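Visitor: Starting from these lines, generate the structure:
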Amino acid sequence: MPGPAVDVRCGADRAVTAAPGIETRHAFSFGRHHEPGNTHHGLLLAHNEDRIAPGAGYDTHPHRDTEIVTWVLDGSLAHADSQGRSGVLGPGAVGRMSAGRGIEHSERHARTDPSAADVHLVQMWLVPDVPGTAPGHEQRDLAAALAEGGLVVAASGRDRDEDGPGVRLGVASAALHVARPPSGRTLTLPEAPYVHVHLARGRADLAAGADRVALGAGDAARLTGAGAAALTALTDAEVLVWEMHEGLGDA
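Guide: Next comes the predicted model:
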């Protein structure tokens, strides 16, 4: 693992790809977008921020051996898969799809009314610990837990989080925490070799060791061996924090 580092990535600097009714901002190389040296952080392979217009979305397409976690910030996202499962994700609910040995699914704005607001979501991909498992899907509503303003386990493969409110993840050394801190609230972030902090809305200050950085909506910080860290909301905010205890390629 490299030495201690805090790497801030401004949301405005993210690469953008577009399709009819869809705008996506990429944290890492993804699909046809390739940035040498920017392929992942820890175990996180994709961290895409999407805005999808009414009537638009991703038609049925395949996945294999990927853990996909979806968090909706605004609007409603409808999903369906080749195993007959379907549902709608809205703000405060987390979805996890384990592609396993292979599955097809679609994700679209749940409304077709052109007057409806765009769906705004963040989707994150990781490689599962065990390939070729049975595909699966799970979603949970975390709205009540989020109302307290602290960090809530949204998705985790860690044993300590088995009875938590979030969905189970097929990655034993990773967990996603989400919070909606009110202005002035300070959150103590999970300490791990790799931490990814994405400020989805609002403004906040991040303190990690000797580093003090300001984050705005859409900005992210990649912490590597940074030790204890804390985030203070300067406005009402929403933050997604990945805690990862190993990285791709670690011995």
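
Visitor: CA only for contacts and neighbour counts going forward, please
Guide: OK.

Visitor: Which element, helix or strand, includes the spatially most central residue of the chain?
Guide: The C-alpha lying nearest the average C-alpha coordinate of the chain belongs to residue 124 (Cα atoms, centre = their mean; 4.3 Å). Using DSSP states H and E, residue 124 sits in strand 119-126.

Visitor: Can you name the element that comes right after that strand?
Guide: Once the chain leaves strand 119-126, the next helix or strand it forms, by DSSP H and E, is strand 136-141.

Visitor: Here is a second sequence; please produce its structure as well for comparison:
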Amino acid sequence: MIELRRSADRGIASFGWLKSKHSFSFGRYYDPAHMGFSALRVINDDEVDAAAGFDTHGHQDMEIISYVLEGQIAHRDSAGNVKTLPAGEFQLMSAGKGIYHSEFNASEKDQLKFLQIWIQPNQFGGEPGYQQKEFKAEPGLTLVISPDGRDGTLQIKQDAYLSQLLLSEHDVIEMPVTAKRNFYLHLITGELELNGTVMQAGDGAKISKQTELKAIATQGPVKALWFDLP
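Guide: Here you go, the predicted structure:
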């Protein structure tokens, strides 16, 4: 089964310095039909003005992923991490028993665009953790996050995997699905056809009880995130 979440139907938040589109209920946006999918709780598509950002705030027992599309994030947290996250890199912060952090646009003139993703963990408490890495821009699926940190991936506290999907126009790929798992595809750029269902940039697809899934890049280049979930 494939259930499409159109970009235009996402929740919208605007605070002057921040414009955000919410794939699932978040903050002031509430839709009981879109509370998350499996362990995936949040996908926020954020645009942050120059020199603006999120002041220090706290999290607990959540796996928080940031993926920068344009610009750079200036990150600071209560565990002592002071980092800059440039476009193309993935950041995974395990909140554990509790952590405070701030995220700002590191530029005084350029806009920041990034995806903020929350995944509910299957381990609670414990010390917070911070990981950051750039992965090669190779065609097809590139695993970036896994439960065991295999092959240099970032390690998450959940039976979940995140891959980067890159395709050129007209590329075709058989997606690795099984009826026993749940999958979610978030399309960042391009146009993609999934078993005849056409997706535009910003669209998401909930995929469950699926044994075959063919993806065709009908307009490229295609960039997407592929979630393999319990």
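
Visitor: re the thing from before, helices and strands around the strand holding residue 124 of the first structure, which ones?
Guide: Using 3 or more Cα pairs under 8 Å, 6 or more residues apart in numbering; DSSP states H and E, the elements in contact with strand 119-126 of the first structure are strand 44-52, strand 67-74.

Visitor: What residues in the second structure pair up with the shortest one?
Guide: Applying TM-score structural alignment, one finds that strand 67-74 of the first structure aligns to the residue range 63-70 of the second structure.

Visitor: That stretch vs the first structure, average offset?
Guide: On superposition with the first structure, the mean distance recorded for stretch 63-70 of the second structure (mean Cα distance after the TM-score superposition for the first structure) is 0.9 Å.

Visitor: Going by neighbour count, which residues in that stretch are buried?
Guide: For stretch 63-70 of the second structure, the neighbour count (16 or more other Cα atoms under 10 Å) marks 63, 64, 65, 66, 67, 68, 69 as buried.

Visitor: Now do the strands in the stretch 51-200 of the first structure.
Guide: Using DSSP state E, counting those that start in this stretch, the strands assigned to the stretch 51-200 of the first structure run over residues 57-63, 67-74, 77-81, 86-89, 93-98, 103-109, 119-126, 136-141, 152-156, 167-168, 174-179, 186-188, 194-201.

Visitor: Out of those, which gets nearest to residue 16 of the first structure?
Guide: Between residue 16 of the first structure and the strands of the stretch 51-200 of the first structure, the tightest spacing by Cα to Cα is seen for strand 119-126, at 13.9 Å.

Visitor: just checking, residue 12 of the first structure is part of a helix?
Guide: Yes - per DSSP: H, G, I helix; E, B strand; the rest coil, residue 12 of the first structure lies within a helix segment.

Visitor: Around the aligned residue in the second structure for it, count how many other residues there are.
Guide: Counting by TM-score structural alignment, residue 12 of the first structure corresponds to residue 8 in the second structure. Residues contacting residue 8 of the second structure under the criterion other Cα atoms under 10 Å number 11.

Visitor: ok, now which ones touch residue 8 of the second structure?
Guide: Listed by Cα atoms under 8 Å, 6 or more residues apart in numbering, residue 8 of the second structure has no contact partners.

Visitor: thinking again about what came up before, what sits against the residue nearest to the centre of the first structure?
Guide: Counting by Cα under 8 Å, 6+ apart, residue 124 of the first structure touches 44, 45, 46, 47, 48, 68, 69, 70.

Visitor: Excluding residues flanking it in the chain, which one is nearest it?
Guide: Spatial nearest neighbour of residue 124 of the first structure, chain neighbours left out: residue 47 (4.5 Å); criterion: Cα to Cα, 6 or more residues apart in numbering.

Visitor: and if you look at residue 175 of the first structure?
Guide: residue 156 (4.1 Å).

Visitor: so the one you found sits right up against residue 167, yeah?
Guide: Yes - shown here, residue 156 of the first structure and residue 167 form a contact pair, counting by Cα atoms under 8 Å, at 6.6 Å.

Visitor: neighbours of the counterpart of residue 32 of the first structure in the second structure, just the number please.
Guide: Using TM-score structural alignment, the equivalent of residue 32 of the first structure in the second structure is residue 28. Residue 28 of the second structure: 9 surrounding residues under other Cα under 10 Å.

Visitor: about what we covered before: compare the strands of the stretch 51-200 of the first structure and give me the one nearest residue 28 of the first structure.
Guide: Each of the strands of the stretch 51-200 of the first structure has some distance to residue 28 of the first structure by Cα to Cα; the shortest is strand 119-126, at 10.6 Å.

Visitor: That closest one corresponds to what range in the second structure?
Guide: Using TM-score structural alignment, strand 119-126 of the first structure corresponds to residues 112-119 of the second structure.

Visitor: How far off centre is the matching stretch?
Guide: Computed by Cα atoms, centre = their mean, to the nearest Å, the separation of stretch 112-119 of the second structure from the middle of its chain amounts to 5 Å.

Visitor: That one against the first structure, how far on average?
Guide: Stretch 112-119 of the second structure sits 1.1 Å off on average (mean Cα distance after the TM-score superposition for the first structure).

Visitor: circling back: quick one: residues contacting the match of residue 32 of the first structure.
Guide: residue 13.

Visitor: hmm, 7 Å instead?
Guide: Residues near residue 28 of the second structure by Cα atoms under 7 Å, 6 or more residues apart in numbering: none.

Visitor: Perfect, I'm done here.
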